[in-house]
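Engineer: quick one: sequence and predicted model below, then my questions.
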Amino acid sequence: MIGVVIPAHNEARRLGRCLKAMAAAAALAEQAGQAVAVLVVLDRCIDGSAQVCARHGVETIAVEAGSVGMARRIGAQVMLERGAQWIACTDADSQVPAHWLLSQLACTADVVCGTVHVARWQPWQRGALRQLYLSRYEAREGHRHIHGANLGICARAYARVGGFQPLAAHEDVQLVRDLEADGAHIVWTAKHSVATSSRIDSRAREGFGDYLASLA
């Protein structure tokens, strides 16, 4: 089974697009014979995120972690307890391509680190900020970007290093660094780039949104 974990903190505005894209990816994987379970970890949500998940028929678990690292950790543990052999992670403000899950598995690796691209730049971002971002981003095979919005991990490798740490930020980077130290086979690919938001009022501090804000 592939266990998909999506942390969310008050993401009702964007979560529907995320889940619609995820449904397409899950359907394609299931057509290829893979079992897929999707779990949204609602972390201190006080908006309509739970209702959005219900409309899309997606399972949720509510937590009071206040930490994206803990939210991912809890979600991954639930998936592992259900027998997931592969953990796929993305974010509630992102949309995966339809071949996302199958492309991760095709890498035959312990860890697959994918790229992201901005789905829609805001009008004020389309000039110098966009150009600066693109000049610094390596959307190619062998890149060294790490994004929680586009990450896949073999369950055995994940368990060996103790999984996501309960960090407020950079839990994805810490996990990959732990896996590197453990000798995991890591593939760095741009073959299944995930579309993400260009917002700078990000829910997780020190994440992608804060990076864009720093460039601005």
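Structural biologist: Yes, it's here.

Engineer: okay, CA-based contacts and neighbour counts for the rest of this
Structural biologist: Noted.

Engineer: can you show me the strands along the protein?
Structural biologist: Assigned by DSSP state E, the strands in the chain fall at 2-8, 36-43, 59-63, 86-89, 111-118, 151-154, 186-196.

Engineer: compare these and report which one is nearest to Tyr137.
Structural biologist: strand 111-118 (9.3 Å; Cα to Cα).

Engineer: and the closest one, what other elements does it pack with?
Structural biologist: strand 151-154, strand 186-196 (3 or more Cα pairs under 8 Å, 6 or more residues apart in numbering; DSSP states H and E).

Engineer: alright, now check it against this:
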Amino acid sequence: MIGILIPAHNEESLLDECLQAALRAASHEMLAGESVEILVVLDSCTDRSAQIVAQYPVQSLAIDARNVGQARAIGARHLLERGARWISCSDADSCVAEDWLVAQLELGTDAVCGTVTVRDWDAALDESVQIRYHQGYTAADGHRHIHGANLGVSAEAYERAGGFEALACDEDVQLVRQLERCGATIAWSHRPQVVTSSRLDSRAQGGFGDFLRNLAQVG
């Protein structure tokens, strides 16, 4: 079984699109009918996120941690206990491509670090900010970006690396560093595609939204 892991904190405005994209990826014909389970970890949600998730053929867990690393760790453990051989991570403000899972698996490595494409740039991020972002971002194979919105790992490598830690941010970076230390093979690939939000009201302090805000302040 393949597991898709999506942590969410008050994501009612973006969850529908996220889950619809994940379900399309889960039913790709090149997966040859292999079971795919989508798990949303609802972390301290006070909006309609739970009701939205309940409308889809996906699983959910409700926790009260307000910690993305802990949410990912709990979700990954749940998927492993259900027999997942591979865990693909994304975010609730992101949409994966239809061939996202296929692209990750066909790389044949222990883990895959993918890139993200920013959509609908926030009005506060003018053209100069967008230019600086693209100048510093490698949207090609061999990049060295790490995004929780586009990360895949085999069950065996995840266990060997010790899994996600309960970090408020950079839990994805921590896991990849541990994978490197234990000798896992990692594909730094542009092939698995994910489109993500450019919102500045970050759900996790120090996350992608804060990175964009800091980039705007540079100018």
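Structural biologist: Done, it's in. Because the structure is a prediction, the values reported are computed rather than measured.

Engineer: can you say which of the strands of structure 1 is nearest to Ala98 of structure 1?
Structural biologist: Among the strands of structure 1, strand 186-196 sits nearest to Ala98 of structure 1 (Cα to Cα), with 8.8 Å.

Engineer: what's the distance between that closest one and the middle of its chain?
Structural biologist: 11 Å (Cα atoms, centre = their mean, to the nearest Å).

Engineer: ok, Asp110 of structure 1 touching Asp182?
Structural biologist: No. Using Cα atoms under 8 Å, Asp110 of structure 1 is not in contact with Asp182, being 10.8 Å away.

Engineer: more crowded one of those two?
Structural biologist: Asp110 (20 against 12; other Cα atoms under 10 Å).

Engineer: any idea what the more buried one aligns with in structure 2?
Structural biologist: Residue pairing (TM-score structural alignment): Asp110 of structure 1 is matched to Asp110 of structure 2.

Engineer: which residues does the residue nearest the centre of structure 1 contact?
Structural biologist: Per Cα atoms, centre = their mean, the C-alpha nearest to the average position across structure 1 is that of Thr90, at 1.7 Å. By Cα atoms under 8 Å, 6 or more residues apart in numbering, the residues touching Thr90 of structure 1 are Val4, Val5, Ile6, Pro7, Val96, Gly148, Ala149, Asn150, Leu151.

Engineer: quick check: end-to-end length of stretch 102-118 of structure 1?
Structural biologist: 22 Å (Cα to Cα, to the nearest Å).

Engineer: tell me how far it lies from the chain's centre.
Structural biologist: 11 Å.

Engineer: what residues sit buried inside it?
Structural biologist: 102-105, 109-116, 118 (16 or more other Cα atoms under 10 Å).

Engineer: for His147 of structure 2, which non-adjacent residue is spatially closest?
Structural biologist: Asp172 (6.6 Å; Cα to Cα, 6 or more residues apart in numbering).

Engineer: and that neighbour, what's its match in structure 1?
Structural biologist: So, by TM-score structural alignment, Asp172 of structure 2 is matched to Asp172.

Engineer: how much space between the residue nearest to the centre of structure 1 and Ala50 of structure 1?
Structural biologist: In terms of Cα to Cα, Thr90 of structure 1 sits 17 Å off from Ala50 of structure 1.

Engineer: cool, and Ser103 of structure 1?
Structural biologist: 29 Å.

Engineer: do Ala27 of structure 1 as well
Structural biologist: 22 Å.

Engineer: what does Gly162 of structure 1 give?
Structural biologist: 29 Å.

Engineer: distance to Leu129 of structure 1 and mean neighbour count added to the helices and strands packed on strand 111-118 of structure 1, as TSV?
Structural biologist: Shown next, in TSV, are these (distance: least, Cα to Cα, whole Å; neighbours: other Cα atoms under 10 Å):
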stretch	distance to Leu129 of structure 1	mean neighbour count
strand 151-154	26	24
strand 186-196	16	20
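
Engineer: would a markdown table of the ones you listed with distance to Ser214 of structure 1 be doable?
Structural biologist: Converted to a markdown table, those look like this (distance: least, Cα to Cα, whole Å):
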| stretch | distance to Ser214 of structure 1 |
| --- | --- |
| strand 151-154 | 24 |
| strand 186-196 | 17 |
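
Engineer: which residues sit in contact with Ala35 of structure 1?
Structural biologist: Per Cα under 8 Å, 6+ apart, neighbours of Ala35 of structure 1: Met1, Ile2, Ala29.

Engineer: out of the residues you listed, which ones does structure 2 keep as well?
Structural biologist: On the basis of both residues aligned by TM-score structural alignment, their matches' Cα atoms under 8 Å, what survives of the contacts of Ala35 of structure 1 in structure 2 is Met1, Ile2.
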